[in-house]
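Engineer: here is a sequence together with a model predicted from it:
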Amino acid sequence: MGNINPSLLHVGSTVGALFMALMVIFIRLKASSRPVTIRKIWIPPLGMSTGFAMFVVPEVRFPLWWAAAAFLIGWFIFAYPLIRSTKFEEREGQIFARRSKSFAFILLGLLLIRTLLHEFINQYVSIPQSGGLFFILAFGMILHWRFFMYKRYNQMAPPESRIPQPRG
């Protein structure tokens, strides 16, 4: 890690996470005034997937089962509040995300839990490894949430705007 003070790195990552959470709240509030599209559902996880490039750096790597555990925790536990707070409504023939009064509190609560977990996990792994673990946790959470949104969108969307579902 060179000459970077680990506690400065930790404070920086916490401030960065808080900034990102506030940006997500702001973006979601603005997004509720525009119709939902399939593209808007899938762009965030696709853009986030570029973060997997961090694992090219050897200091970030860890056992595969750690990655699987982090992904599953994000998928099954952290995504649940986001899924519960996401509702769609039809207006003027288009589908909109309904503003949720609890969304900001859910995001801030998830950030608080993430910060507490980060404190605990940093006792056992390096800061780059914990960053990688929490990235995979967040990716699992967002991917599950977006799969849910896509499924709900397809249930509500007019047939001509849907992507055909595989039969089976």
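Structural biologist: Alright, I've got the coordinates.
Engineer: only C-alpha atoms for contact and neighbour calcs from this point on.
Structural biologist: OK.
Engineer: how far off centre is stretch 135-148?
Structural biologist: Relative to its parent chain, stretch 135-148 has a centroid offset of 5 Å by Cα atoms, centre = their mean, to the nearest Å.
Engineer: buried ones in it, by neighbour count?
Structural biologist: For stretch 135-148, a neighbour-count test (16 or more other Cα atoms under 10 Å) marks 135-146, 148 as buried.
Engineer: show me what contacts the closest residue to residue 82 other than its chain neighbours?
Structural biologist: Nearest-residue entry for residue 82: residue 145, 6.5 Å, with adjacent residues in sequence omitted and distances by Cα to Cα, 6 or more residues apart in numbering. Counting by Cα atoms under 8 Å, 6 or more residues apart in numbering, residue 145 touches 79, 80, 82, 83.
Engineer: pasting the second one now:
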Amino acid sequence: MIIVALSQLLPLLGSLLAGVAVIIVRLKAASKPTSLRKIIAPPLGMATGFLMFVVPDTRIPWLWALAAFAVGAVFFAYPLIATSRFEVKDGQIYLKRSKIFVVIIVALLAVRVLLHDVVDAYVTIPQSAGLFFLLAFGMLLPWRLAMWKGYAVVEKQLAGDGASQGAGRAR
């Protein structure tokens, strides 16, 4: 009985700790200037997770994979894209803190916890991991691509302002 309770509680605690860690890292990052490297690093790093599909136990039908990615892109990425803005302070580009980010991370965690039993009734635990990975990657990739585009616009404006008004001048 205790082992069963622990087997259900430990993954939940792990997910909660991971979610809290993501929120803390994200909030700390907002206090430092951003760069193109900081924008593209997360999806590149996360892309290594696709190696999980080398293991046959994690494989899922293509339609399920596309659906998971699409749900992430539509329901989770869009609010982040809509609320992610850049600002210039002292000649540096910063990502403005978005309160919706914390809401999205908590919502992802809630979806995972609430759907855990439903998903596990149809797929194995490794397949569930694959589905939720694709959902998260579907959120991250479009969001970061939109950030890249927004960063490029602000960087171009900053370079134009610097050339016309003198380098290092804040907007």
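Structural biologist: Received, thanks. The structure presented is a predicted model; accordingly, all values stated were derived computationally and were not measured.
Engineer: ok, back up a step: ok, now how distant is the aligned partner of the residue nearest to residue 82 of structure 1 in structure 2 from residue 103 of structure 2?
Structural biologist: Mapped onto structure 2 by TM-score structural alignment, residue 145 of structure 1 lines up with residue 143. Computed as Cα to Cα, to the nearest Å, the residue 143 of structure 2 to residue 103 of structure 2 distance reads 15 Å.
Engineer: next one: residue 122 of structure 2
Structural biologist: According to Cα to Cα, residue 122 of structure 2 and residue 103 of structure 2 sit 28 Å apart.
Engineer: more crowded one of the two?
Structural biologist: residue 103 (15 against 10; other Cα atoms under 10 Å).
Engineer: tell me the secondary structure for the alignment partner in structure 1 of the more buried one?
Structural biologist: Matched to structure 1 by TM-score structural alignment, residue 103 of structure 2 sits across from residue 105. Classification of residue 105 of structure 1 using DSSP: H, G, I helix; E, B strand; the rest coil returns helix.
Engineer: so what's the spatially most central residue of structure 1 up against?
Structural biologist: When Cα atoms, centre = their mean is applied to structure 1, the residue found nearest the centroid is residue 142 (3.3 Å). Residue 142 of structure 1 sits next to 45, 74, 75, 79 when contact means Cα under 8 Å, 6+ apart.
Engineer: once you drop chain neighbours, what's closest to the first one?
Structural biologist: The spatial neighbour of residue 45 of structure 1 that comes closest, neighbours along the chain excluded (Cα to Cα, 6+ apart), is residue 143 at 6.1 Å.
Engineer: what about that neighbour, distance to residue 123 of structure 1?
Structural biologist: Using Cα to Cα, residue 143 of structure 1 is found at 28 Å from residue 123 of structure 1.
Engineer: one more: residue 130 of structure 1?
Structural biologist: 10 Å.
Engineer: what about the two, which has more around it?
Structural biologist: More crowded of residue 130 of structure 1 and residue 123, by other Cα under 10 Å: residue 130, with 21 against 10.
Engineer: that one matches what in structure 2?
Structural biologist: Residue 130 of structure 1 maps onto residue 128 in structure 2, by TM-score structural alignment.
Engineer: do a quick rundown of the strands in structure 2.
Structural biologist: 86-89, 92-95 (DSSP state E).
Engineer: among those strands, which is the most enclosed?
Structural biologist: Most buried of the strands of structure 2 by mean neighbour count (mean count of other Cα atoms under 10 Å) is strand 92-95; its value is a mean of 19.
Engineer: contacts for that strand next, please.
Structural biologist: Residues outside strand 92-95 of structure 2 that contact it (Cα under 8 Å, 6+ apart): 30-35, 84-88, 151, 154-155, 170.
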